[in-house]
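Enquirer: give me coordinates for this.
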Amino acid sequence: MMGGKRVLHCDTCGMETEHLHRDVLDMDYNAILKPAMWNCESCYRNKRALRAIGGDPVAILDGRQIFVTGFMATGKSKISPILAALTRRRYVDTDEMIVEKARKSIPEIFEQDGEDAFRDLEHQCVIEVADGPSAVISLGGGAIAYGRNWDVIKVKGLSLCIRASVETIFQRLARKRDERPLLAGLTDEACVAKIKSMLKEREGYYARASTFVTSDEVKSPEDMAVEALNLLKALK
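Expert: Next comes the predicted model:
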């Protein structure tokens, strides 16, 4: 007890949580030999999603890398970690790798070193993760548009493109536009025009992906991750 409040722990991950979900649908559940498990929100959602896809995703995908691409604010960073949990592999965000290697933020890299320096670092990260253990790899929005990155992606694994409408992208970027070097400082009208222009420019590159899901404000990230995995399974 802490201050009279009971401390709850997830039976799956062991983390402290304020709320637990009772789960009696584990694949190895037995009412006599194994009691119901109590899961935190994240583990509960992941388990339900895993049951929804059926089969063993690790075996089905044969250890291939999963590269997740798509325009900025389409939901790559939300869907990719869930997809990684479903396939029991690590999650890697190449933008986070770039920041760690450069020891500065992405806007700072663009401002101080230029886009070419950023793209060079990005390519180094793509090669590094592609040659590493099986992972779900969330790529920067423009990574797939560069031939040297695509040459790695198409050989090392499967690619998933997450799509979203211009309106959805704009609304999601509304509060964080200045964190995006290619959109910083633009008016709303100019921002929408820039998004449309960049999408048109990259459309052909995104079209090369192995499969696609559409992100909107209706489907949850968990639902989209399950949809994506079912599509990836069908590619075997």
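
Enquirer: from here on, contacts and neighbour counts on C-alpha atoms
Expert: Will do.

Enquirer: so what touches the helix or strand harbouring residue 201?
Expert: According to DSSP states H and E, residue 201 maps onto helix 188-206. Outside of helix 188-206, the residues within contact range by Cα atoms under 8 Å, 6 or more residues apart in numbering are 69, 70, 71, 142, 144, 145, 161, 166, 170, 183.

Enquirer: could you rerun that using 10 Å?
Expert: Helix 188-206 is contacted by residues 69-72, 141-147, 150, 159-163, 165-167, 169-171, 173-174, 177, 182-187, 212 when judged by Cα atoms under 10 Å, 6 or more residues apart in numbering.

Enquirer: buried residues, the helix or strand that comes right after that helix. List them.
Expert: Counting by DSSP H and E, the next helix or strand C-terminal to helix 188-206 is strand 211-214. By neighbour count on 16 or more other Cα atoms under 10 Å, the buried set for strand 211-214 is 211, 212, 213.

Enquirer: so which elements touch the following helix or strand past strand 211-214?
Expert: Counting by DSSP H and E, the element after strand 211-214 in chain order, helix or strand, is helix 221-233. With contacts defined as 3 or more Cα pairs under 10 Å, 6 or more residues apart in numbering; DSSP states H and E, helix 221-233 has these neighbours: helix 41-53, helix 57-61, helix 76-86, strand 157-163, strand 211-214.

Enquirer: need these in TSV with distance to residue 134, can you?
Expert: Below are the helices and strands packed on helix 221-233 laid out as TSV (distance: least, Cα to Cα, whole Å):
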stretch	distance to residue 134
helix 41-53	18
helix 57-61	9
helix 76-86	10
strand 157-163	9
strand 211-214	19
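
Enquirer: which residues touch the most centrally placed residue in the chain?
Expert: In the chain, the C-alpha nearest the mean C-alpha coordinate belongs to residue 80, at 2.2 Å (Cα atoms, centre = their mean). Residue 80 makes contact with 66-69, 86, 90-93, 135-139, 160, 221-222, 224-225, 228 under the criterion Cα under 10 Å, 6+ apart.

Enquirer: another one to check against the first:
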Amino acid sequence: MTRIFLIGYMGAGKTTLGKAFAREQGLTFIDLDWYIEERFHKTVQQLFTERGEQGFRELEKKMLHEVAEFEDVVISAGGGTPCFFDNMDYMNETGETVFLQVAPEVLFHRLKVAKQQRPLLSNKNDEELMNFICEALQKRSPFYSKAKHLFKADELEDRRQIQASIDSLRKQLEK
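Expert: Next up is the predicted model:
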């Protein structure tokens, strides 16, 4: 029975690496945000707006516990998921946790390209975006650092890099 939780900041590559890793290992991939959207037929943004942050985080916790019952899965947690309630401890108890660590400059370049799809970022200029990323990483670091595995995920830009990351992650998890 395999259960792997990928955690990290938005743009860290949780979905990119998670999908590819799961496919190669014959595991099911679940993106927690997508799972929530499918279950409630609303976007995360809509749920956040309707319920407020506290209401959304309670729902997210409930859905995390639901997907953590599944076996042979790679679960991509939302960037904030580890930072609320006992979510990080819970993930550590129920599976392997992997923090995808990415340099702020790399996150900046990834998120700048995808700014319009991310409501929290859409109205920020370059300086504001970089400051936002650095501040968020600083706040979340105590939670992310509780992961059982630290994985450098700066290089996920093409198939070769993704394959090299899959191989490296597999070796790290086998230890």
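
Enquirer: how about CSV for the buried residues of strand 211-214 of structure 1, with distance to residue 45 of structure 1 added?
Expert: Below are the buried residues of strand 211-214 of structure 1 laid out as CSV (distance: Cα to Cα, whole Å):
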residue, distance to residue 45 of structure 1
211, 23
212, 22
213, 19
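
Enquirer: map residue 147 of structure 1 across to structure 2 for me.
Expert: Counting by TM-score structural alignment, residue 147 of structure 1 lines up with residue 85 in structure 2.

Enquirer: could you find the closest non-adjacent residue to its match?
Expert: Excluding its sequence neighbours, the residue lying closest to residue 85 of structure 2 (Cα to Cα, 6 or more residues apart in numbering) is residue 61, at 7.8 Å.

Enquirer: what's the answer for residue 74 of structure 1, then?
Expert: residue 164 (5.5 Å).

Enquirer: can you check residue 107 of structure 1 too?
Expert: According to Cα to Cα, 6+ apart, the nearest residue to residue 107 of structure 1 is residue 181 (5.4 Å).

Enquirer: for the one you found, the count of nearby residues, please.
Expert: By other Cα atoms under 10 Å, the residues close to residue 181 of structure 1 number 15.

Enquirer: so how far is residue 172 of structure 1 from it?
Expert: To residue 172 of structure 1, residue 181 of structure 1 is 16 Å away according to Cα to Cα, to the nearest Å.

Enquirer: for residue 226 of structure 1, same thing?
Expert: For residue 226 of structure 1, the distance to residue 172 of structure 1 - Cα to Cα - is 22 Å.

Enquirer: who has more neighbours out of these two?
Expert: Comparing residue 226 of structure 1 with residue 172 by other Cα under 10 Å, the one with more neighbours is residue 226, at 22 against 15.

Enquirer: could I get the contacting residues of the more buried one?
Expert: 46, 48, 49, 50, 51, 52, 53, 79, 82, 83, 86, 232.

Enquirer: repeat that for residue 108 of structure 2.
Expert: With Cα under 10 Å, 6+ apart, residue 108 of structure 2 has these contacts: 11, 102, 114, 115, 126, 127, 129, 130, 131, 132, 133, 134.

Enquirer: what's it aligned with over in structure 1?
Expert: Structural alignment (TM-score structural alignment) places residue 108 of structure 2 against residue 170 in structure 1.

Enquirer: mean deviation of the strand or helix carrying that match from structure 2?
Expert: Take DSSP H and E as the rule and residue 170 of structure 1 turns out to sit in helix 166-173. In the superposition against structure 2, helix 166-173 of structure 1 averages 1.0 Å from its aligned positions (mean Cα distance after the TM-score superposition for structure 1).

Enquirer: so where's the longest helix in structure 2?
Expert: When structure 2 is parsed with DSSP state H, its longest helix is helix 44-67.

Enquirer: how close does it sit to structure 1?
Expert: Helix 44-67 of structure 2 sits 1.8 Å off on average (mean Cα distance after the TM-score superposition for structure 1).

Enquirer: in structure 1, which residue range corresponds to that helix?
Expert: So helix 44-67 of structure 2 is aligned with residues 106-129, judged by TM-score structural alignment.

Enquirer: now what about that stretch, what contacts it?
Expert: 65, 67, 92-99, 101-105, 131, 135-140, 142-143, 146, 148-150, 152-153, 156, 178-182, 184.

Enquirer: how about 6 Å then?
Expert: Outside stretch 106-129 of structure 1, the residues that touch it by Cα atoms under 6 Å, 6 or more residues apart in numbering are residue 181.

Enquirer: what residue of structure 2 takes the place of residue 58 of structure 1?
Expert: Using TM-score structural alignment, residue 58 of structure 1 pairs with nothing in structure 2.

Enquirer: with adjacent residues omitted, what lies nearest to residue 58 of structure 1?
Expert: residue 87 (5.5 Å).

Enquirer: what is the neighbour count of the one you found?
Expert: Considering only other Cα under 10 Å, residue 87 of structure 1 is surrounded by 22 other residues.

Enquirer: aligned to it, what sits in structure 2?
Expert: Using TM-score structural alignment, residue 87 of structure 1 sits opposite residue 25 in structure 2.
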